[in-house]
Each structure stands twice: as structure tokens, then as C-alpha cells.
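J.: coords below, sequence missing:
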């Protein structure tokens, strides 16, 4: 119960949700500054990726982007794996809630093979991502691999790449970030039939080597 008072007006509101709606309920562990789940899903939808296309996140961190891609590919409702505050209300019929979950489950596509890949240079983050995928029951749909971007390669064609590389806010970090961009450019250049979406806060991104080397790229500016 929340109370808001403005002069002689009082508003009582009942929290029916609990934790914020962007939380899907699968993030058991997380890394540094992870993307919110709803933002990750929105970015994937912007790419026009379809479940019959390969999907790759080469900086997967705690796995938010590939997990959201798998949820979209499986047509699983965003809140399917989480609890809501209203479920604890005494006047709520638990059978109604179960029926709605069953309806959502009936709409899911568990049969279409998915080609979703997630890689990261940090092996500990790969393990965290696997834990989160296991929590939502999607470990069989995502192929995780520890690999540095400089060593990245794939024979898959016609896919969608969504990358959220580390970006430095301090001057001392910017050269490291640009070096990473150069490695990305070399790794991604052979993927001429892939669509590539890069999330960055670097206002100089247009002038960096990676932009010059990439083809079919749409970059997303995160300010």
C-alpha cells in the first residue's frame, strides 16, 4: 500500500506488481551495468530479427540479450517466469492465475530450432549467463562460448549481430575502447550478409575504424 498526500488530497494505491515490470525473474546473477531486460528486448525487436535467422551477441555478459532473443523466438510471455504481488492477495483465485499461465504456455513455440549464440572474453560471465538461462529454462536454445572478439569467427550466414561492447567514460579508457572497436571491425568485416547493431555511447563512433570496416551496420547510440 502506498500513500501520496498533496495538501488536503490523499491517494491510496495498491501495488499489484511487486518488483519492476522490466524484471523477468530469470536474472539470478548479473555483471556490471547490465541492460534492463525490456530495453534488450526492444533493441532486438528493432533489428527485425526472426527466429529462423542466426543471432549472436559477442559481448554477452550476464546473457540478457541472448536470453531475450530466445524468449522472443519461443514466443514466451515476458512475465512468464516471475511472480507478481497480486498473487499473494487473499481475494485472488490462484486457479485463474494458473489458467492464464497455461494460456501463455500454449502460445509458446517449443519446436522451431533456434540458432542463438552468446560469447564473451570473460569465462566467469559465461557461467553467470548460463545460470540465468537455466533459470528460465533456455539453456538448450543458447550456445555459450568463451572467446575474445579478436578471435571471433563463424561460418553462419544471414544473421543478426547485436553487440553491447564495453565503453569507457574516462579519457584514459577511450583508447582501450577504440582498440576494441578496431578488433571488432576486423572480426565483423567478413560477415557481409549479417546485419550488425552496435550499442555505444561514443559520439566519435562514426569516425572510428570499426564504422569504416563494417558493412550493413546500424549503430544504436546509448547516451
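T.: Sure thing, it's come through. All of these numbers come straight from a predicted model, not from anything done at the bench.
J.: switch to C-alpha atoms for all contacts and neighbour counts from now on
T.: OK.
J.: residue 206 belongs to a helix?
T.: Yes: assessed with DSSP: H, G, I helix; E, B strand; the rest coil, residue 206 lies in a helix.
J.: OK, contacts around it?
T.: residue 212 (Cα atoms under 8 Å, 6 or more residues apart in numbering).
J.: now do residue 12
T.: Applying Cα under 8 Å, 6+ apart, the residues near residue 12 are 1-4.
J.: tell me which of these is nearest to residue 167?
T.: residue 2 (38.6 Å; Cα to Cα).
J.: now the strands for the protein?
T.: Along the chain, counting by DSSP state E, strands occupy 2-6, 9-13, 55-57, 116-120, 142-146, 160-163, 195-200, 217-221.
J.: quick check: buried residues in the fifth one?
T.: Translated: strand 142-146. 142, 144-146 (16 or more other Cα atoms under 10 Å).
J.: then this one, side by side with the first:
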């Protein structure tokens, strides 16, 4: 079967997590760059990547990569791409996003305009038509410039992959589903271990953890723009990928995943979101402040996204709040804690230095993932058969 190069963007600092995910799906990674991973696969890979990848923001079919320092070079580079191979005569095509970093061409609107003109020029010649109705399937294009190199991709996902479809209700500053998944994957947590999020908000950490524990693919209950690309992808490939995802689900397992929040309305929203995700039976949500965080068992995990005070009046409350977090963690016997925050003085008020501190960009916001790993539980004795 014919193979293609696919681009999967992700949060800056989490490329290694996405690379591992892609390799676990069985595909070869050809390039890892800041904020994106390129891999090789057939059209089956396109469907499976959209449905199974937890940490990618979207999946793009790479159609061109070339250097362009002038608009003439951009025009010729785009025109040289065999667009007729991807877009049918009635296809709707437009540049949905253009970004530029450290490049001579930096105006997104001008880049978008030139790309569209060059595409029209090429397709007019190939299809021998003067104009396009564009009333068929959608083929959105994304182009990124970095140091004058243009990377052109067809967006196969449409709506960003962090929108799993379950989160109808959100908190004031929710963590995205893709980022939550990636952070959980950076910890040694597995589905048979205890996990508590004392600042669960709309429930993203507990829900993503429960979906992992039950092997529920993140994209199996949503739609993708490439489902309509019947000229490129046989419908059967999408059915096969969803069938594979259904076969893997194990939602009759036992878990100890808990989410607390001081706001009862947020707890109610989290329960509703968990129900939409099909994992409400795997999570215990409760209205409870972090000061009341307790658990009788050892070797659990706290994975959380506490407030970090974007407004001045909130900032004043942070020292006391982070002291409470530190005191609550001290009461937990042999637990691990993993905490993402933009609060620079977190370690000071938690009362301990993190074993690791990973810088992660949450959008344009610089945050830190503080890691306090606890001891590993003793190995269970082997059962003689």
C-alpha cells in the first residue's frame, strides 16, 4: 500500500511522549521537531492516528516542504505540489492557518492569499476549468514557516483532537485533554494504581486517566474532516479503526481514581463529563478542599493542575494554598505527586524541591511540571501455577 508522511503537532516540550505513542501504534517516526512529530504510514495510519493518539493536537497529511524567502518562491513551491492527487475538482480548499517563525515571509494573510492563488492556478490547468464550485468535501490546508522553510499539510482532523466530544462543561481555566494525557504519560501511573486530583475542575485528569485504564480510544466518539475524503480514503478504513477501538475497551475493570474540587458545581460538571466519556463508573468525584486530602492506602499518585493566579487578587492567596497542598501531600504515605503550574514560587511554599521540573508551554503560557516521585510498591509475589 502507498505510504505518506504525516505531521502530528503537540504541546512544546511533549514531543517525546507523542513519538512514543506513534511508535506504539506501529509507525516509523521520520523527524522530531519543536512542537511536532513526522511519521510514515498508509491511509490506515491516518485513520488510526486520529482515533488512537491521545497527545497529538491534530494529524496532517504532509504534501510539501520547501524553502521560500520571497512570495514568488512561495507561489512556485505551492504550484509544484500535485494538488490534483489530493483535491477533487469539486473540493473546497482554503488555508485555515498560516504561521511564521524566524522567516522573511511573516504575514499570515499574505501567505494564505498566495497559497490559495497558486493552488487555483495549478488545479485550473490540471482540471481544465476556469473556476471551482467548491461544493464538495472540505480540504483545509495549514502552512508553517520556520527559518524560511515552508511545511504544507492537509488537515485531516478538522476540529482539534483535544476536543474528544465528552467535555460539555468546563471550568474557568481547564487543562486540555491532550496535555492532561501527556502529563499522565510522563508519570509511572498505571490503571491499577490510585490517582487523586484535588483540583479536578471539570474532571479532565481523572477522565483521561480512566479512559487510559479502560483502553478507550480518545477519538472514537467524534468526527474528522477526512472522513469525507472518499477520493483518498476508503470508508472501510475508518470502520476498521473504530472496530479495533471497540474491541480494545475494557470498562469492567476496578479502579481507584478520584477527583475533588472545592466548588460543588464543578464536581457536578465533572460527573456529567465523565458520563459523556463513558467512565463515570470508574471515578469518584467529591466536593472537598485540598486541606481534606487523605487516603488510607500507600503508593498512590496526586496528579493535578492547581490554581496559579492570573489575577492579582488570586495571586495573594497562592502562598497559603500551596502550603496546604504541601501539608496534604506530607500526610500521604509513600505517595508520588505530579503538579503543573505557572506559579514560580510553587516549590518554596510546597516546602520541598521537586526531583524533576519540566518546562511546558500551555499555549503561550510557560508552565512547570513539578515531579515528586515516591517509592515504588514492593513486587507482588509470583503465584505458582
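T.: In hand now; what should we look at? All values derive from a computational prediction rather than experimental measurement.
J.: follow-up on the earlier one: next, format the contacts of residue 12 of structure 1 as CSV and append neighbour count and distance to residue 81 of structure 1.
T.: CSV is the format used below for these (neighbours: other Cα atoms under 10 Å; distance: Cα to Cα, whole Å):
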residue, neighbour count, distance to residue 81 of structure 1
1, 7, 24
2, 8, 26
3, 9, 30
4, 10, 31
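J.: quick one: which of those residues is nearest residue 99 of structure 1?
T.: residue 1 (26.8 Å).
J.: OK, contacts around the aligned partner of residue 177 of structure 2 in structure 1?
T.: Using TM-score structural alignment, the equivalent of residue 177 of structure 2 in structure 1 is residue 37. Counting by Cα under 8 Å, 6+ apart, residue 37 of structure 1 touches 22-24, 64-65, 68.
J.: try 6 Å
T.: Taking Cα atoms under 6 Å, 6 or more residues apart in numbering, we find residue 37 of structure 1 in contact with residue 22.
J.: distance check, it against residue 185 of structure 1.
T.: Going from residue 37 of structure 1 to residue 185 of structure 1 by Cα to Cα, to the nearest Å gives 27 Å.
J.: same check on residue 60 of structure 1?
T.: 18 Å.
J.: which one of the two is surrounded by more residues?
T.: residue 60 (28 against 21; other Cα atoms under 10 Å).
J.: corresponding residue for the more buried one in structure 2?
T.: So, by TM-score structural alignment, residue 60 of structure 1 is matched to residue 200.
J.: please apply the same query to residue 121 of structure 1.
T.: In structure 2, residue 121 of structure 1 lands on residue 262 (TM-score structural alignment).
J.: any idea how far the residue nearest the centre of structure 1 is from residue 118 of structure 1?
T.: Nearest to the mean C-alpha position of structure 1, counting by Cα atoms, centre = their mean, stands residue 65 at 2.0 Å. As defined by Cα to Cα, residue 65 of structure 1 lies at a distance of 9 Å from residue 118 of structure 1.
J.: same question, residue 132 of structure 1
T.: Distance from residue 132 of structure 1 to residue 118 of structure 1, by Cα to Cα: 13 Å.
J.: between those two, which is the more surrounded one?
T.: residue 118 (26 against 23).
J.: if I pick that one, what's in contact with it?
T.: Going by Cα under 6 Å, 6+ apart, the list of residues near residue 118 of structure 1 reads 56-58, 60, 144.
J.: possible to save those as a markdown table with distance to residue 46 of structure 1?
T.: Output for these, formatted as a markdown table (distance: Cα to Cα, whole Å):
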| residue | distance to residue 46 of structure 1 |
| --- | --- |
| 56 | 15 |
| 57 | 15 |
| 58 | 18 |
| 60 | 18 |
| 144 | 23 |
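J.: quick one on the thing from earlier: just put the buried residues of strand 142-146 of structure 1 in CSV and tack on distance to residue 200 of structure 1.
T.: Supplementary listing: those in CSV, determined by distance: Cα to Cα, whole Å:
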residue, distance to residue 200 of structure 1
142, 24
144, 23
145, 23
146, 22
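J.: which of those residues lies closest to residue 180 of structure 1?
T.: residue 146 (16.6 Å).
J.: would you mind finding the match for the closest one in structure 2?
T.: So residue 146 of structure 1 corresponds to residue 287, using TM-score structural alignment.
J.: quick check, that match in contact with residue 266.
T.: No: in this structure residue 287 of structure 2 lies outside contact range of residue 266 using Cα atoms under 6 Å: 8.4 Å.
J.: so how far is residue 152 of structure 1 from the corresponding residue of structure 1 for residue 327 of structure 2?
T.: Correspondence of residue 327 of structure 2 to structure 1, assessed by TM-score structural alignment: residue 186. As judged by Cα to Cα, residue 186 of structure 1 and residue 152 of structure 1 stand 9 Å apart.
J.: try residue 38 of structure 1
T.: From residue 38 of structure 1 to residue 152 of structure 1 the distance is 27 Å (Cα to Cα).
J.: ok, residue 24 of structure 1 next?
T.: Counting by Cα to Cα, the gap from residue 24 of structure 1 to residue 152 of structure 1 is 30 Å.
J.: so for the two, which sits in the more crowded spot?
T.: residue 24 (20 against 16).
J.: how far out from the middle of the chain is stretch 153-171 of structure 1?
T.: Relative to its chain's centre, stretch 153-171 of structure 1 lies at 13 Å (Cα atoms, centre = their mean, to the nearest Å).
J.: what's it in contact with?
T.: With Cα under 6 Å, 6+ apart, stretch 153-171 of structure 1 has contacts from 53-57, 59, 174, 177, 193-199.
J.: out of those residues, which end up buried?
T.: 53-57, 59, 177, 194-199.
J.: quick check: the two most widely separated of the residues you listed?
T.: 53 and 177 (29.2 Å).
J.: from residue 75 of structure 1, how far off is the residue lying farthest from the centre of structure 1?
T.: Here structure 1 reaches farthest from its C-alpha mean at residue 8, the gap being 44.7 Å by Cα atoms, centre = their mean. Between residue 8 of structure 1 and residue 75 of structure 1 the computed distance is 47 Å (Cα to Cα).
J.: just checking, residue 16 of structure 1 touches residue 89?
T.: No: counting by Cα under 6 Å, residue 16 of structure 1 stays clear of residue 89, with 8.8 Å between them.
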